[in-house]
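**Q** This is a predicted model, with the sequence first.
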Amino acid sequence: MKNQNFANRLSFALNGIKHAFKNESSFRAQLLLAVIAIVYFYWLGVTMVWWTILIMIIALILAMELLNTSIEALADHLHPEVHPTIKIVKDLAAGAVLILSVAAVIFAVLTSINFWH
């Protein structure tokens, strides 16, 4: 699979996103929240700097959600039984998504305060 051309690599990546969208409710929820945030920021009329930060936060959350999903899938495939170490790994990945999500909420609140004053 190494050294594939760009079109193949792009196809692999899009297939991964498509799989997450079809099979992962957390990914769909994060996408919905991203759309809501985009609409809200549009309504606020924020400047380009705020848009740039928002897009980066959305990208980080969605990328981390994909990484979390891949870790869970690989761990479940390699060790389908419940195992304490694998549980820790999965919990750590979920925690990373949570940290980014909380940061996004804080960012939205601070942005709102900035534009409501």
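**A** Now that the structure is in, tell me what you want to look at. Numbering: from 1, shown residues only.
**Q** switch to C-alpha atoms for all contacts and neighbour counts from now on
**A** Fine.
**Q** quick one: what helix or strand has the residue nearest the centre of the chain in it?
**A** With distances taken as Cα atoms, centre = their mean, Leu62 lies nearest the centre of the chain, 1.8 Å away. Assessed by DSSP states H and E, Leu62 sits inside helix 48-78.
**Q** and the next helix or strand after that helix, what other elements does it pack with?
**A** Next in sequence after helix 48-78, counting helices and strands by DSSP H and E, comes helix 84-116. In terms of contacts (3 or more Cα pairs under 8 Å, 6 or more residues apart in numbering; DSSP states H and E), helix 84-116 is packed against helix 25-44, helix 48-78.
**Q** next, the one to line up against it:
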Amino acid sequence: MKDKKRVVGFRYAWAGLKTVVKKESNFQLHLAAMTIVVAAGFFFHLSLIEWAVILLTIGLVLITEMINSVIERVMDFIQPGYDERIKEIKDIAAGVVLVTALISVVVGILIFGPKIMQFI
């Protein structure tokens, strides 16, 4: 019985991931950036530690974007009309993604910056 629940749970999780990829343009933008960063990682032959940092950073950005999407959908469900409190909640959730994205840029500069400078 537990195995069946696990399979069903995985199916729901996969459906959620497909939904965010199909319907969330910001998530799609992050996936595009991820593709460029991963390609750059192969081009510059990142070390295992550098890959770990890059992949954890990418994961953090994607996760915060997904959480932001959930918060936005829940808030829209709770209050379909405009509400200043809901706006603040959604703005803060978006701010979380922005902070994470900015940190990812700094991580990218720290890892790729010296490699780009050597390449030039």
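**A** Sure, I can see it. The shown structure was predicted, so the numbers you read here are calculated from the model rather than taken from an experiment.
**Q** TM-score for this pair?
**A** With the length set by TM-score structural alignment, normalised by the length of structure 1, the two chains reach a TM-score of 0.92; 114 aligned residues with a Cα RMSD of 1.2 Å.
**Q** hmm, back to that, so for the helix holding Leu62 of structure 1, what gets flagged as buried?
**A** Neighbour counts using 16 or more other Cα atoms under 10 Å place 54, 57-58, 60-62, 64-69, 71-72, 75-76 of helix 48-78 of structure 1 among the buried residues.
**Q** and what of stretch 83-90 of structure 1?
**A** Ile86, Lys90.
**Q** who's in contact with that stretch?
**A** For stretch 83-90 of structure 1, contacts defined as Cα atoms under 8 Å, 6 or more residues apart in numbering pick out Asn68, Ile71, Glu72, Ala75.
**Q** Excluding covalently adjacent residues, which one is nearest to the last one?
**A** Read that as Ala75 of structure 1. Nearest residue to Ala75 of structure 1, sequence neighbours excluded (Cα to Cα, 6 or more residues apart in numbering): Ile86, at 6.6 Å.
**Q** Quick check: the one you found vs Val105 of structure 1, distance?
**A** According to Cα to Cα, to the nearest Å, Ile86 of structure 1 and Val105 of structure 1 sit 29 Å apart.
**Q** again with Val49 of structure 1
**A** Note on Val49 of structure 1: its distance to Val105 of structure 1, by Cα to Cα, is 17 Å.
**Q** what's the answer for Leu33 of structure 1, then?
**A** For Leu33 of structure 1, the distance to Val105 of structure 1 (Cα to Cα) stands at 10 Å.
**Q** for Thr69 of structure 1, same thing?
**A** Using Cα to Cα, Thr69 of structure 1 is found at 22 Å from Val105 of structure 1.
**Q** Over to Leu31 of structure 1?
**A** 14 Å.
**Q** Those two: which is more packed in?
**A** Leu31 (16 against 12; other Cα atoms under 10 Å).
**Q** what's near enough to touch the residue nearest to the centre of structure 1?
**A** Leu62 of structure 1 neighbours (Cα under 8 Å, 6+ apart): Phe27, Gln30, Leu31.
**Q** again, 7 Å this time
**A** Taking Cα atoms under 7 Å, 6 or more residues apart in numbering, we find Leu62 of structure 1 in contact with Phe27, Gln30.
**Q** ok, now the one 3 residues further on?
**A** When the contact criterion is Cα under 7 Å, 6+ apart, the partners of Glu65 of structure 1 are Phe27, Val97.
**Q** mind running it again at 10 Å?
**A** Residues counted as contacts of Glu65 of structure 1 (Cα atoms under 10 Å, 6 or more residues apart in numbering) are 20, 24, 26-27, 30, 59, 71, 93-94, 96-98, 100.
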